[in-house]
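S.K.: here are the coordinates; sequence isn't available:
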């Protein structure tokens, strides 16, 4: 199944390997540069079915660090378009971008919050810091929440114009949208807080606004944290319920990760430790899902698909170690996969 095509709207992926979005902390003023070109294009040359660019801030305060990527200006989008055009011209890969806002987890470096003079005032649904020693974030007003929805909408417009095939909304890992979802970080008393329906409202408004900028030639994914590993927090049953609703709002795939919102949460990390969350969402919400989290071998990835636990395999650290993971996996399985014609002399399976 790894080398069986799959289609989302009119976007056909040649195989099920996905380069998971990973921050590179290598931008100045949010602008992609030569490093990013080489970094992403090399994975396309390696046969990856879908490449998703790192968390990309929809406004300056949406970055995690001063060196994170952005798409709040046309200049930033133009830099990204060069990567998109090369991938389309010189590979069979599709390419996506993850639109993100860090919320209270922004203005950091090396996972430590930097002074506001060097960074910025962080924002959140409620005035609760991620770590007790961090600055109290500014609680967004109703008007400011609506402004954030527009930031995502305009970012999607730029991404669509740049030619991306997939847009993924980052609603996981304790960043702004996840902060709204969780009752532990969202204690608002207006229409964006309180019960489940209110806490998911911001995400749904973002999804609807982004969809207004898309057509059938651009697919929409949403990354969520299947659970946040905390009592009375967001859990996998919430994720199933949310995923059913996301389907109704034209979300094509739910990318299921976990954690990130509660400092000090205890997580038992092991090979494929997040796959059960993707499986539960897929089978109970009847939604197409992506599995991610310490998936390192071709055999492991194929087994996940064969067991019906996910539809796509997102790999992160492994594809940093090996940009040619997809094509090498095709050698192992004696399957067809894109391989640059310049390298055909090396296309052997033994």
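M.R.: The structure has been received and is ready for your questions. What you see is a predicted model, and the numbers here were worked out from it, not measured in a lab. Numbering: from 1, shown residues only.
S.K.: from here on, just use CA atoms for contacts and neighbour counts.
M.R.: Will do.
S.K.: and the gap between residue 93 and residue 176?
M.R.: 30 Å (Cα to Cα, to the nearest Å).
S.K.: with residue 26 instead?
M.R.: Taking Cα to Cα, one finds residue 26 at 22 Å from residue 176.
S.K.: show me which of these two is the more surrounded one.
M.R.: Per other Cα atoms under 10 Å, whichever of residue 26 and residue 176 has more neighbours is residue 176, with 27 against 17.
S.K.: show the contacting residues for the more buried one.
M.R.: When contacts are counted by Cα atoms under 8 Å, 6 or more residues apart in numbering, residue 176 is found next to 100-104, 124-125.
S.K.: run a quick neighbour tally on residue 37.
M.R.: 17.
S.K.: for residue 270, same thing?
M.R.: 10.
S.K.: do the same with the one 10 residues further on
M.R.: Here the count is done by other Cα under 10 Å, and residue 280 has 21 residues near it.
S.K.: strands of the chain, start to end?
M.R.: In the chain, the strands defined using DSSP state E lie at 6-8, 11-13, 17-19, 50-57, 94-100, 108-109, 112-113, 123-124, 138-139, 166-171, 219-225, 253-257, 289-292, 312-315.
S.K.: presented hereafter is structure B, for comparison with structure A:
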């Protein structure tokens, strides 16, 4: 029996299998509002048979967007636009939905990736980025403004308000983005956090914002919603954020009631050196799962069904997340189920595509 296709509980939420669609920015929103692109994009992924679909990094305030094209959830207009997409997806798919709430910090106000260039200036539709300290990401980024404690408090409140809106929209899972060099990760790492107040210096202080954001979100959500955190387990830079500090953070999050950890890495520094290869981030997930005992999602160059099955079957992680691989092949779970002798939920309209050699592959959504 395939372990990849067995159910799993994330707190109160039951997933039908261990395949997660990772949040992937589409840079296709208008003033933070979801568009028809999001309905089409998420709609096709909702037919994939995955266990969970997590909507892309969604800014909790306008200044928290990576680019002017980023999705947001900070007012009634952005909520209503996303409601249109969520309602369409839920009408035709029973797949659990998650949303990743984020603030880009010093990596904000950048152009969309297919039009690379320097930071977008306020004169051209950009804005002033903020960060724990006034240290830019790289030479192409704008000089960020160090956050006051008053602004930190307002950002924590923004995360909580966006979580309440996500709950109202019907999302089952809320994921807090504390990875890839964005604001919460910037506070965690000593490379980007040079503060001398209660949010900087010691590990306890650098973890403070992430823990406060988690607590604020957990407080405003009902018990039937799951809350997890995505982290970069390592900066891949000497004297930066690393696995040992990640373990301490995960223990603290578990004490607060965190339902899962989504384990990625990197993104904080242009000086990073990442040894890319299949499963290159899985050892981080394995260590966190073993030492913290919290459900973990492994991600990064997981491309083959047998590879994903081995990660789950050997206990290295509890779930695997796909990103670019499922953009390339939106029906990856169908093919994985066929290869592993499992079943996958598919809309009836697609049942006639089932190959004759794999009878019983599809079940009703």
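M.R.: Arrived safely, thanks for sending. Quick caveat: nothing in here was measured; it's all calculated off a predicted structure.
S.K.: TM-score for this pair?
M.R.: The TM-score (TM-score structural alignment, normalised by the length of the first structure) is 0.97; 350 aligned residues with a Cα RMSD of 1.2 Å.
S.K.: ok, back up a step: would you turn the strands of the first structure into TSV with distance to residue 327 of the first structure and mean neighbour count?
M.R.: Below are those laid out as TSV (distance: least, Cα to Cα, whole Å; neighbours: other Cα atoms under 10 Å):
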stretch	distance to residue 327 of the first structure	mean neighbour count
strand 6-8	17	16
strand 11-13	14	19
strand 17-19	10	28
strand 50-57	13	25
strand 94-100	15	26
strand 108-109	35	17
strand 112-113	38	17
strand 123-124	42	26
strand 138-139	47	18
strand 166-171	22	26
strand 219-225	24	24
strand 253-257	23	28
strand 289-292	19	29
strand 312-315	14	26
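S.K.: quick revisit: and the two most separated of the contacts of residue 176 of the first structure?
M.R.: Greatest spatial distance among the contacts of residue 176 of the first structure (Cα to Cα): 100 and 125, at 15.2 Å.
S.K.: follow-up on the earlier one: buried ones from the contacts of residue 176 of the first structure, can you make that a ChimeraX selection?
M.R.: Selecting the buried subset of the contacts of residue 176 of the first structure in ChimeraX, with 16 or more other Cα atoms under 10 Å as the burial test, is done by:
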select :100,101,102,103,104,124,125
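S.K.: looking at the contacts of residue 176 of the first structure, spot the one nearest residue 243 of the first structure.
M.R.: Looking across the contacts of residue 176 of the first structure and measuring by Cα to Cα, the closest to residue 243 of the first structure is residue 100, at 18.7 Å.
S.K.: wait, the closest one sits on residue 167?
M.R.: No: between residue 100 of the first structure and residue 167 there is no contact under Cα atoms under 8 Å: 10.6 Å.
S.K.: tell me where the stretch 51-200 of the first structure has helices.
M.R.: With DSSP state H, counting those that start in this stretch, the ranges of helices along the stretch 51-200 of the first structure come out as 74-90, 142-162, 176-181, 196-199.
S.K.: most packed of those helices?
M.R.: helix 176-181 (a mean of 29; mean count of other Cα atoms under 10 Å).
S.K.: give the aligned range of that one in the second structure.
M.R.: Using TM-score structural alignment, helix 176-181 of the first structure corresponds to residues 183-188 of the second structure.
S.K.: contact partners for the counterpart of residue 317 of the second structure in the first structure?
M.R.: For residue 317 of the second structure, the aligned residue in the first structure is residue 310 (criterion: TM-score structural alignment). Applying Cα under 8 Å, 6+ apart to residue 310 of the first structure gives the contacts 275, 278-279, 282, 288-291, 304.
S.K.: and for the closest residue to residue 265 of the first structure other than its chain neighbours, the neighbour number?
M.R.: Closest residue to residue 265 of the first structure apart from its sequence neighbours, by Cα to Cα, 6 or more residues apart in numbering: residue 229 at 6.0 Å. When counting by other Cα under 10 Å, one arrives at 21 neighbours for residue 229 of the first structure.
S.K.: the aligned partner of residue 229 of the first structure in the second structure and residue 107 of the second structure: what is the separation?
M.R.: Here residue 229 of the first structure is matched to residue 236 in the second structure, going by TM-score structural alignment. The gap separating residue 236 of the second structure from residue 107 of the second structure is 18 Å, by Cα to Cα.
S.K.: go on, residue 316 of the second structure?
M.R.: In terms of Cα to Cα, residue 316 of the second structure sits 32 Å off from residue 107 of the second structure.
S.K.: and if you look at residue 22 of the second structure?
M.R.: In terms of Cα to Cα, residue 22 of the second structure sits 20 Å off from residue 107 of the second structure.
S.K.: in terms of neighbours, single out the busier of these two.
M.R.: Set residue 22 of the second structure next to residue 107 and count neighbours by other Cα under 10 Å: residue 107 wins out with 29 against 24.
S.K.: what residues does stretch 252-267 of the second structure touch?
M.R.: 10-11, 179-182, 211, 214-215, 226-236, 250, 272, 274, 281, 284-285, 292, 294-300.
S.K.: now do the contacts for residue 270 of the first structure.
M.R.: residue 294.
S.K.: that one pairs with which position in the second structure?
M.R.: Under TM-score structural alignment, residue 270 of the first structure pairs with residue 277 in the second structure.
S.K.: quick one: its match and residue 81 of the second structure, what's the gap?
M.R.: 39 Å.
S.K.: then residue 204 of the second structure?
M.R.: For residue 204 of the second structure, the distance to residue 81 of the second structure - Cα to Cα - is 38 Å.
S.K.: what does residue 260 of the second structure give?
M.R.: Distance from residue 260 of the second structure to residue 81 of the second structure, by Cα to Cα: 28 Å.
S.K.: go on, residue 285 of the second structure?
M.R.: Taking Cα to Cα, one finds residue 285 of the second structure at 35 Å from residue 81 of the second structure.
S.K.: now do residue 253 of the second structure
M.R.: 32 Å.
S.K.: buried residues in stretch 61-77 of the second structure, which are they?
M.R.: Going by 16+ other Cα under 10 Å, stretch 61-77 of the second structure has these buried residues: 61-75.
S.K.: hmm, I was thinking of stretch 194-203 of the second structure
M.R.: Under 16+ other Cα under 10 Å, the buried positions of stretch 194-203 of the second structure are 194-195, 199-201, 203.
S.K.: how about stretch 123-141 of the second structure?
M.R.: 126-137, 141.
S.K.: closest to residue 321 of the second structure out of these?
M.R.: residue 137 (26.8 Å).
S.K.: so what corresponds to that closest one in the first structure?
M.R.: Under the alignment (TM-score structural alignment), residue 137 of the second structure pairs with residue 130 of the first structure.
S.K.: contacts only, for that match.
M.R.: Neighbour list for residue 130 of the first structure: 104-105, 261-263 [criterion: Cα under 8 Å, 6+ apart].
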